[in-house]
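1. Structure, please.
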Amino acid sequence: MAVPADILRTAVERYLDLHAHPELSGAEHRTAGLFAAWLTAEECSVTTGIGGHGVAGVLRNGDGPTVLLRAELDALPVTERTGLPYASTVRGVMHACGHDLHLAALAAAVTLLARERDSWSGTLVALGQPAEESLTGARAVLTDGLYERVPVPDVVLAQHCAPIAAGTVAHARGPLLAGSRTLEVVLHGRGGHAGAPQLTVDPVVAAAAVVTRLQAVVARETDPAEQAVLTVGRLHAGDQPNVVPDDAELGITLRAFTEDALDRLTAAVERVVRAESEASACPTPPEVTVTGSSPVLMADGATARAVFAAQAAHFGAARMRDWPGGMATEDFPLLGAAGAGLHGRSGIRSVYWMLGTASSAGVAAVPAPVPGNHSPEYAPDVRTALPTGIEALAAAARALLPA
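-> Predicted coordinates:
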């Protein structure tokens, strides 16, 4: 069944508003207020201010299981270059990952399910999660008592925009997204005059050696059959060209599909950093701190198969795809079984799928790849992707909340 015209029209209007008014992680005040109002209009019991700007709405519909649908509130520090008439009005901030589409789809799915209560039974929880881009939001809402404030779900569901054909839905047979570690490194040198380098210990040179040597951790220390990514995303040292600085700072992200691999990568980074610090005769040992992490995203097999079957019955097999797994990362697994040590609930199953957003218009004539997530030119095909996202969520919820 297609999304009714009035629900779809409202969803599009909401999407355009969200896209034009993005808010960064931890600052999603306006977005959270809008989502709370939309859930209240559907007679949900709404709780706000969870773990910052988190919003949860509960819709009870008789006996049955509890299913939580999650979408994100936050945008990215990216300057939009789409040229769209509804482009971001906030300087340097953009919904470059599709969270605006996720949230509009979730709100519309709640409306659809609220209208069709005779098609399902149980409890529906809609969660607008803050700060996903910083990988801190799921942990924040859980430590702030999410599962004391709403019924504990049996299953948590989410979807994410992906640069595959709009109108399609993709599930993985193995890991969907990688686990990650974020490391902050400080190399301590001895600053001084650029004209007297012999009196200094240059941390910039040590940092450059670290960056170069780290490339071998994946290229020469990791099995080629094992997917892993090591990225030095930030290197900062000094402020003046004629001054050797005291310190150099590096920000490093690790991605892999197993916790063992992440442990090995972390140990390798620490080894390389300490060795290069010593090789450069740095006067003080370096600092290596793990500042963030996220689990590998793996759906519950049986539940994912049930959701896939329901979506395939709704959309038709031609619109269903296999997802090979990706090296992006998510904090969503913490809401389910992977976060049991954090929230104390065991047995919460999770299902996650990818939602196609790439338009096929003109692709054959343009050899360049379609701008993907986090690109300043990222522009989902809203006409096709938004109704698909609404229907995918509703079909999944109905499959797990049978009448």
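
2. rest of the way, CA atoms for contacts and neighbours
-> OK.

3. Nearest the geometric middle of the protein, what residue?
-> residue 330 (4.1 Å; Cα atoms, centre = their mean).

4. show me where the stretch 51-200 of the chain has strands.
-> 54-61, 66-72, 122-129, 155-165, 169-172, 177-188, 192-193 (DSSP state E, counting those that start in this stretch).

5. for these, which one sits closest to residue 319?
-> Closest approach to residue 319 among the strands of the stretch 51-200 of the chain (Cα to Cα): strand 169-172, 6.4 Å.

6. list the buried ones in the closest one?
-> By neighbour count with 16 or more other Cα atoms under 10 Å, strand 169-172 contains the buried residues 169-172.

7. What of stretch 221-229?
-> Buried, per 16+ other Cα under 10 Å, within stretch 221-229: 222, 227-229.

8. which among those residues gets closest to residue 131?
-> Residue 131 lies nearest to residue 229 out of those, by Cα to Cα, at 23.0 Å.

9. how about this one, so we can line them up?
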Amino acid sequence: MSLLDTAHQLNYPQLRRIYEDLHAHPELSGQEHTTAEKILAELRSIDATIHSSIGGYGIVVVLNNGEGKTALMRADFDALPVEEKTGVSFASTVPGKMHACGHDMHTTSLIAVIHHLDNNRHLWRGTFIALFQPSEENGQGALAMVNDNLFAHIPTPDVCFGQHILPGRAGSIMSMPGPIMAACDAIEIIITGKAAHGSMPHNSLDPTYAAAAIVLRLQGIVGREVAPSDFAVISVGTFEAGNSHNTIPGQARIVLNLRTYDEKVRAHLYEAIERVVRAECAASNFTTPPTFRYFGQGPVTDNSHEVFNIVRPLFDAHFCSHSLDATPWTASEDFSYIPRAKNIPYMFWFVGSTPHELWDKAVSEDRVHELVPVNHMSTFLPDFRNTLDGCVHATLAALEGYLGTKD
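-> Model prediction:
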């Protein structure tokens, strides 16, 4: 008998109530006060040590169950500034805010896992840590918890786990070793020239002209300095210069978004971007050097091969043909700040959330990108039961590899 063998014991009506309540009352990053209170309310009956208000509204739940290894599972619980258009009865009641990325499902499934472990202590041994993280969408929550003495409240785990729902046949599990999600960076570049009247361009040092040249040259970094076998994206998210039709402005602002899977590639992008910007400013004879501000940084999510080799066979045994190879996702996560803080091996996987009928139709017609809502869209909504089962069962399967089964 294993934890998975008893997973049918889940209280689905209660879990649906929790999920629909969270979905209907979304809170943005750094504002998750009520959501945190709701999570704590669902854990009152649990025989565990609970710490709250870590790094903002972060919560950790420690279930001790004798000698053995320690495993941590993380769920995030912030929402997005998106106007919901799903039309469901439990749609967001907060204008302009929505759980459009599935964090409400992550939270509900982790609550389910906690209750299941607490009710079936005879089937496992060791220590389980459930970590509820705020502020994932702005990339600040995991590091904030680490910096707020997270590891003073919990024993150091032997392994850390995380998961994310995304488009795919609901309940399918997608996993892989190595980089599964990209690193991200934002860079704000300020270019200072010299303003002049539009009729006298010769009196200016035009930052708009230089900024436009920089935008074009940036793609040369990706196209000519990064090997085709590597991955890199440089996107210009903001380009601002001037506010008058007859004035050449004195300053321009560019904000970039970077994505990479490799720290060496990431470091090269930093160097190359600054080189290109400084060179274009020098070519325009600017006397004030450009400035660079790095922010919005997130690490590569780089799965441990050792952990993958333990967990993937357990996924395959339980999910059979629905245990799939993941494709690296170019989105980014801050989850790995937690295991990286103590050099803990970790594994992150994806759970399909698209209703079966919709997914099968989209695949058969080769219209997945056209028909299937994706994360951050106003119509993104997981198939509750199949997605919940995928999240819970994947977590329990992974835990089997570390917390084991009592004799």
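
10. Tell me which residue of structure 2 lines up with the residue nearest to the centre of structure 1.
-> Applying TM-score structural alignment, one finds that residue 330 of structure 1 aligns to residue 333 in structure 2.

11. With residue 55 of structure 1 instead?
-> Checking TM-score structural alignment: residue 55 of structure 1 goes with residue 59.

12. again with residue 181 of structure 1
-> In structure 2, residue 181 of structure 1 lands on residue 185 (TM-score structural alignment).

13. Excluding covalently adjacent residues, which one is nearest to that match?
-> residue 297 (4.3 Å; Cα to Cα, 6 or more residues apart in numbering).

14. can you check residue 269 of structure 1 too?
-> Using Cα to Cα, 6+ apart, the closest residue to residue 269 of structure 1 is residue 214 (6.9 Å).

15. these two touch, right, that neighbour and residue 272?
-> Yes: if you go by Cα atoms under 8 Å, residue 214 of structure 1 and residue 272 touch, sitting 6.9 Å apart.

16. Pick out whichever of these two has more residues nearby.
-> residue 214 (21 against 17; other Cα atoms under 10 Å).

17. which residue packs closest to residue 68 of structure 2, ignoring adjacent ones?
-> residue 126 (3.8 Å).

18. Test my guess that that neighbour contacts residue 117.
-> No: with contact defined as Cα under 8 Å, residue 126 of structure 2 does not count as touching residue 117 (11.2 Å).

19. and the gap between the residue nearest to the centre of structure 1 and residue 229 of structure 1?
-> 15 Å (Cα to Cα, to the nearest Å).

20. With residue 288 of structure 1 instead?
-> 18 Å.

21. Also residue 204 of structure 1?
-> 23 Å.

22. do residue 218 of structure 1 as well
-> 7 Å.

23. Structure 2: matching residues for the longest helix anywhere in structure 1?
-> Counting residues, the longest helix found in structure 1 (DSSP state H) is helix 259-279. Across structure 2, the stretch matching helix 259-279 of structure 1 (TM-score structural alignment) is residues 263-283.

24. so where do the helices sit in the stretch 251-400 of structure 2?
-> Ranges of helices within the stretch 251-400 of structure 2 are 263-283, 305-319, 337-340, 356-364, 368-371, 384-403, based on DSSP state H, counting those that start in this stretch.

25. Let me have those in JSON lines, extended by distance to residue 10 of structure 2.
-> As requested, the helices of the stretch 251-400 of structure 2 are exported to JSON lines (distance: least, Cα to Cα, whole Å):
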{"stretch": "helix 263-283", "distance to residue 10 of structure 2": "42"}
{"stretch": "helix 305-319", "distance to residue 10 of structure 2": "17"}
{"stretch": "helix 337-340", "distance to residue 10 of structure 2": "29"}
{"stretch": "helix 356-364", "distance to residue 10 of structure 2": "22"}
{"stretch": "helix 368-371", "distance to residue 10 of structure 2": "32"}
{"stretch": "helix 384-403", "distance to residue 10 of structure 2": "9"}
